[in-house]
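Novice: quick one, what's the 3D model for this:
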Amino acid sequence: MTERNPLLEKFDTAPFMKIKTGHYKPAIEEAIRRAQQDIEQITASSAAPTFENTVEALEFAGEQLDRITSIFFNINSAETNEEIQKLAQEISPVLTDFKNDIIQDPVLFQKVKAVYENKDSLNLSIEQSTLLDKKYKMFKRNGANLDAGQKQELRELDKKLASLSLNFGENVLAETNRYELHITREEDLEGLPKGARTAAKMLAKEKNKEGWIFNLHYPSYIPFMKYAKSRALRKELAIAFGAKGFHGDELDNRENVLQIVKLRHKKANLLGYPTYAHFKLEERMAETPEKVNSFMEELLEKAKPAAEKEFHELESFAQDLDQIDRLEKWDAAYYSEKLKQKLFDLDDEQLKPYFELNNVIKGVFIVAEKLYGLNFQQVFEAETYHPEVQTYLVTDEEGKEIALFYADFHPREGKRGGAWMTSYKSQYRQKGKNERPHISIVCNFTKPTDEEPSLLTFNEVTTLFHEFGHALHGMLADTIYPSISGTNVFWDFVELPSQVLENWCYEKDALKLFATHYETGEVIPDDLIQKIKDSATFHEGMATLRQLSFGILDMSWHSKDPSGIDDVKAHEEKAFETTQLYPEVKENCMSTSFSHIFQGGYAAGYYSYKWAEVLDADAFEFFTENGIFDRETANKFRETVLSQGGTEHPLTLYKRFRGKEAAPEALLRRAGLLPKK
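Specialist: Sure thing, here's the model as predicted:
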């Protein structure tokens, strides 16, 4: 008897515990076959093309394939292994071929085009009109108007790009996992807090080694760079971190970078765009590379003088404290932390006892309840892909189901670094039923030890609120069509819901709800909250310059013809010229591990973090006018932004919420680069 494939059975929640690695490929192949049948029904129909029988039918074609691939690629990010990575390399070109079969199908395109050209007479709703525009552009922007030879060339480009991107990510993960700093002398731990030492001891024990092990995962790397007195060891760890994909070995990513940017440029040219950035930004709020560059230059002009002043102050401080003659990158976090402690009498070790992970989770749930009336109840019947994953049923004030929420908080060898929000099931309405979404956040926070629970740094607290803001965007979606639901919005708008929620981490009325000492139960004292607020703009000039440098590097790869670039490091150094404060490190290269733009979706889009900061600072000023938990303001944000997904242009949605366009002054005020109102 043939074994049943759980991915091909009807399921609502992902059947993680029943899935074996061998199930993925046959399930995806069968789901492609079924999706092809859905498409054939549309193309074979002799009826005149209508919105319902063409555009709407196309939207829901391949629904099963979308569910299966979301599970597979999420697992490849959060719980991967060599077998799954090998499968991803096999499956990606198959999916790329299928996608191209659809968008290069001349019969299907002509049917969609016929509906599009007749749209003014169809009396479509705003959401229907948006979906029609999106589907038509999907064909147009993916080669529907190319001749047969060009279409084949585009197919090959897309397949190569999918494979290169996967390979890039696999190399970064392998590099992250293979390095360890093994310390055997206790004196080398000087300056490190107890929690960091204990975690390192546990890591060494797991590897059957004596002493302490530190690695390149953030919960291990950041405390070492911030507190370890040994400058030589900080240098060793920092160079290892910055050299990922830059060792000239089998994991070197330089060739991947060069091939990716050149193939992207070639693809853009084939589709009629001058550069890849022009292609990508056509579907963004910023619209053109010129606008992006102008936006970043304006912020750079405001931030650079402040950053240079902060840098020189830090340099003088390090010189006075330890006679450091030249500040290096591996000194940045260490002396910044020392200076912050001196200026504000505050460090993360003071704060961490008030930010035990479970309390912070409860806190973000309380904030969501007060703003949007949501309730979170942990459930145990939903299957998960790892024992650490927690699941919650999300309901509204009337007990109606809003979403299923997955949360995965700690680093593992099979999990890529960073933090992200994703989805296992989109929200949409079909056949009279409002299908509710299944949303997940994945993070890499400090693990609990034998001696204490998971205590978060303040940066980890803001990261949790950030990802939860994305999750709310997914959970509160209320649209008809999955492809414009939740976070399916313009890339430079998607960070607004996440970044705006970070603001609550700095507010007394929010912190008092959940920031309690894990041992004593004492609520965080007012003086510590004031110190958090006072230090919020500490080194904001340098932080802004750093973010802008990443955006500038991204645009340098994607807004010009890269065909003449043959040295990744030299190109990067030139891109960083206007933002560089610290001496260059010859052993390091950022591009070779810049996963956001070479594996994630941020190519020609990294500027969007700063773009969305302008929106979020402006939006939060609106919240503060009536109180940060004002339900009327929150409902307005929910109704005009969070629930609407990509149903309308984001500028339209934002103006409906705020009554005006966002201006950068609110961000500059918050960053301390302009006087407060």
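Novice: can we go C-alpha only for contacts and neighbour counts from here?
Specialist: Will do.
Novice: for the protein, what's the longest strand?
Specialist: Determined from DSSP state E, the single longest strand within the chain is strand 401-408.
Novice: please generate a structure for the following sequence too, so the two can be compared:
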Amino acid sequence: MSDLSIDFSKNLSEENTILTFTEEELAGVPEDFLKSLEKNEDGKLKVSLKYPHYFPCMKKARNPETRKKLETAFNSRCLKPNTAILEELVELRSQKADILGFPTHAAFVLDMRMAKDPEKVRTFLVDLAQKLRPLQEQEVKVYLEYKKEECDKYGYEYDGKIHYWDLRYYMTMTEERQYAVDSNLLKEYFPMEVVTTGLLDIYRELLDLKFTQVKDVEVWHPEVTLYSVVDRESSNLLGYFYLDLYPREGKYGHAACFGLQPGCIQPDGKRQITVAAMVANFTKPTEDKPALLTHDEVETYFHEFGHVMHQICAQSEFALFSGTSVERDFVEAPSQMLENWCWEKEPLQRMSKHYKTGEAFPDHLLDKPIKSRIANAGMFNLRQILLGMFDQTIHTQKKVDTAKLFSEISQEYLGFPSTEGTNMSASFGHLAGGYDAQYYGYMWSEVFCMDMFYTRFKKEGIMSPKFGGDYRRYILQPGGSIDAADMLRNFLGRDPTPEAFLISKGLNPNA
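Specialist: As a prediction, the model looks like this:
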């Protein structure tokens, strides 16, 4: 199983498909993005399936055939080898659960999680889907209106349906039209250096820490930087973290935090410090522009850095409970909670400055992305539920046809099947990378994170060092040495409830 998981990830990281398009086929995509693309000998533009290429095209390429080609290729990455690997893993996991006396792999995994059993997870996902369905139905009506309008305007065939290759395009259009969010204009206010400085400053103030870049140190690539973290009150060194922020050939393709050395008490009674690395694939700088982040990328940066802080602020005695070694369905909550700072005025102003003029984020621009947070909430969250439900379903079976099942569950939750010939799960790294039977945890933990944010910070001050101190003490510091349910009770002063989560999606929890 371990070898298969490694092969699955290796196949993904070595995947290097290139598609070529004319400028006309990429109409609608930002000019600066087109300029950054290499050309082949025929003068066509080369587009890879890595995030910094794929997502700008899927969000803005007007031609549906271009999007279809890209989406088909993207969801066919490693199709043959990884489909076979995933389906073998499902069988082996089922056998292992049987040997250990559990009815299914999901039951085995959840036994040591907050949720405890697969039925509880299924109920959670189904209930949430029912509440989100009305939002999604309204959103699809809007997407179809926009699609008809586009087809009439540019002479494309209108089929009255939304497909996978339409989704990000019309979600982006909804944000731009209903909330007047111009993502390309917003990017100009988020140069990487300014975001990094602002982000570190916010975490410093909130958690009472001091960050110092360590110069002249050996790193694995010239773009990687190293920082030390010191507790400001005691001046104790807590640990180090690396930032590896840009894509390159053969590198891990997503964004993640990796623990490199756990914090713990050594046999001599001294504390071993924590070392962690944050890895991402943000858009690289060009000759005439610094690296400019989208608002989504700023949120990703904040989220993954939250995991870094969880690693470094944890003060558990044993390495087994160090940092993010909490129940897997709680592990995202501390970082998701901190994402909220990317949707509040003061933190956004501290992380932004126009890359040319140095001008602060104007209020009229800032209000728009903040209000747009609930844009596409139905479709986005139902897609998360689809992924969680797929993960649970394959891990309650002994054998599975992953492509067929994914398409069926997609039809059920999104209202359309997979694109023919694709299998998204062949590139669903979480299923081979340690999240098996646990992907629901993103939504599960978001319920807790919203409760923490709304109950403490939103009511009483998002930059409050007092609540930041409580957060560090009750949520980050214990690592996995205390049950997550107890940590939440200690911080909230009560059991958690889902009301804040529903409010954050634009729903009335009492309806």
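Novice: about what we covered before: tell me, the longest strand of the first structure lands on which residues of the second structure?
Specialist: Residues 237-244 of the second structure are matched to strand 401-408 of the first structure when aligned by TM-score structural alignment.
Novice: compared with the first structure, how much does that stretch deviate?
Specialist: The superposed stretch 237-244 of the second structure is, by mean CA distance after the TM-score superposition for the first structure, a mean 1.0 Å from where its aligned residues fall in the first structure.
Novice: again with stretch 193-205 of the second structure
Specialist: By mean CA distance after the TM-score superposition for the first structure, the fitted stretch 193-205 of the second structure averages 1.0 Å away from its aligned residues in the first structure.
Novice: name the residues of that stretch that are buried.
Specialist: Residues E193, V194, V195, T196, G198, L199, L200, D201, I202, Y203, R204, E205 are the ones in stretch 193-205 of the second structure that count as buried (16 or more other CA atoms under 10 Å).
Novice: what of stretch 309-325 of the second structure?
Specialist: Per 16+ other CA under 10 Å, stretch 309-325 of the second structure contains these buried residues: 309-317, 319-325.
Novice: now swap in stretch 343-361 of the second structure and tell me
Specialist: In stretch 343-361 of the second structure, counting by 16+ other CA under 10 Å, buried: W343, E344, P347, L348, Q349, R350, M351, S352, K353, H354, Y355, F361.
Novice: before we move on, what about stretch 280-297 of the second structure?
Specialist: Those would be A280, N281, F282, T283, K284, P290, A291, L292, L293, T294, H295, E297, for stretch 280-297 of the second structure by 16+ other CA under 10 Å.
Novice: now swap in stretch 434-450 of the second structure and tell me
Specialist: In stretch 434-450 of the second structure, counting by 16+ other CA under 10 Å, buried: 435-450.
Novice: for that stretch, grab the matching residue range in the first structure.
Specialist: Against the first structure, stretch 434-450 of the second structure falls on residues 601-617 (TM-score structural alignment).
Novice: end-to-end on that stretch?
Specialist: With CA to CA, to the nearest Å applied, stretch 601-617 of the first structure spans 24 Å between its terminal residues.
Novice: one more: stretch 208-222 of the second structure?
Specialist: End-to-end distance (CA to CA), stretch 208-222 of the second structure: 30 Å.
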